[in-house]
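*Asks:* Here is the input, now give the coordinates:
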Amino acid sequence: MKVTCKEGCQKEFEIKELKKEDIKVSGQNIERYYIECPECKKEYKSFYMNDDIKSIQKQIRTLKNKYPLKEKQKKKLAKLNRKIEYLSKQLKKEIEE
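*Replies:* Sure, this is the predicted structure:
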């Protein structure tokens, strides 16, 4: 996938890898994922992940492996996805403020 470094050198580059950095915030181990322009090294944040989010992702993978899903499982999957979205927004807000 090609993107343009809009805040840095304005060059177009291909995303080859998502970089990861481990950080500690409020006693939590958090992983910060980002891409970096190979030309000017400008970082573009992608997302953050903590142990709670990883645990929910594991539950989602387990549910998806039970395909085809029953109605109750579909509802649980939707609920877990909403929970990840909420936790991700909260984590981002906590870190970036």
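
*Asks:* Only C-alpha atoms from now on, for both contacts and neighbour counts.
*Replies:* OK.

*Asks:* what does stretch 32-50 contact?
*Replies:* 5, 7-9, 11, 13, 15, 17-23, 28-31, 88, 91-92 (CA atoms under 8 Å, 6 or more residues apart in numbering).

*Asks:* max-length helix in this protein?
*Replies:* When the chain is parsed with DSSP state H, its longest helix is helix 71-96.

*Asks:* distance between that helix and the chain's centre?
*Replies:* 11 Å (CA atoms, centre = their mean, to the nearest Å).

*Asks:* mind listing the helices in this structure by residue range?
*Replies:* 51-64, 71-96.

*Asks:* Now the ones you listed in TSV, please, with extra columns for distance to M1.
*Replies:* Output for the helices of the chain, formatted as TSV (distance: least, CA to CA, whole Å):
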stretch	distance to M1
helix 51-64	25
helix 71-96	24
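
*Asks:* so whichever strand in the chain runs longest versus helix 51-64, what angle?
*Replies:* Among the segments of the chain that qualify as a strand by DSSP state E, the longest is strand 28-36. Here strand 28-36 runs at an angle of 80 degrees relative to helix 51-64 (axes from the mean of the first three to the mean of the last three CA atoms, to 10 degrees).

*Asks:* for comparison, sequence B:
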Amino acid sequence: MEPIYARCDKSCNQSFYVKHFKEDKLHNTIEKTYFNCPNCGQEYVCFYTDEEVRKLQKKQRELQRKLKWVTDADEVKALLIEQDKLRAATKERMDAIKQKVEQQHEQ
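*Replies:* Down below sits the predicted model:
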């Protein structure tokens, strides 16, 4: 994966490349993916996942592989519709997890 250019907009305003993301297992099956500013250590959460999200992501990867080989226009259209549904379901679930984790963190 290509490094991502970032700026610490919460603390030191330092620019840097994110070369590696970190993962921490939280309670139950929830995992947090994040990176830290190398200058001040400020944490930036990218996203949270659980078993359901990881299954949805796996389905998306499988669908991507399938799309590479399909030539029938109707089948491609159907697969793209399925892909959009999977993306929407994944985003909805990830947003719900983020809200739950952040609410628990505030308490």
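
*Asks:* Quick one, which of the contacts of stretch 32-50 of the first structure are buried?
*Replies:* Buried residues within those, counting neighbours by 16 or more other CA atoms under 10 Å: C5, I30, E31, S88, L91.

*Asks:* In CSV: those residues, plus distance to K66 of the first structure.
*Replies:* What follows is these, written out as CSV (distance: CA to CA, whole Å):
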residue, distance to K66 of the first structure
C5, 41
I30, 29
E31, 29
S88, 25
L91, 30
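
*Asks:* With adjacent residues omitted, what lies nearest to whichever residue in the first structure pairs up with R87 of the second structure?
*Replies:* Using TM-score structural alignment, the partner of R87 of the second structure in the first structure is N81. In space, and not counting its chain neighbours, N81 of the first structure is closest to I60: 7.8 Å by CA to CA, 6 or more residues apart in numbering.

*Asks:* residues touching the one you found, list them.
*Replies:* I60 of the first structure is in contact with L77, L80, N81, counting by CA under 8 Å, 6+ apart.

*Asks:* Dump the residues you listed to TSV, plus distance to S55 of the first structure and neighbour count.
*Replies:* Shown next, in TSV, are the contacts of I60 of the first structure (distance: CA to CA, whole Å; neighbours: other CA atoms under 10 Å):
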residue	distance to S55 of the first structure	neighbour count
L77	13	20
L80	10	17
N81	12	15
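
*Asks:* Distance to I53 of the first structure for those residues - can I get that in JSON lines?
*Replies:* Converted to JSON lines, these look like this (distance: CA to CA, whole Å):
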{"residue": "L77", "distance to I53 of the first structure": "14"}
{"residue": "L80", "distance to I53 of the first structure": "10"}
{"residue": "N81", "distance to I53 of the first structure": "10"}
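
*Asks:* ok, the equivalent of E31 of the first structure over in the second structure - contacts?
*Replies:* The alignment partner of E31 of the first structure in the second structure, by TM-score structural alignment, is E31. Going by CA under 8 Å, 6+ apart, E31 of the second structure touches E23, D24, K25, Y48, T49, D50.

*Asks:* May I see the residues you listed arranged in a markdown table, with distance to D74 of the second structure as well?
*Replies:* Shown next, in a markdown table, are the contacts of E31 of the second structure (distance: CA to CA, whole Å):
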| residue | distance to D74 of the second structure |
| --- | --- |
| E23 | 39 |
| D24 | 42 |
| K25 | 41 |
| Y48 | 35 |
| T49 | 32 |
| D50 | 33 |
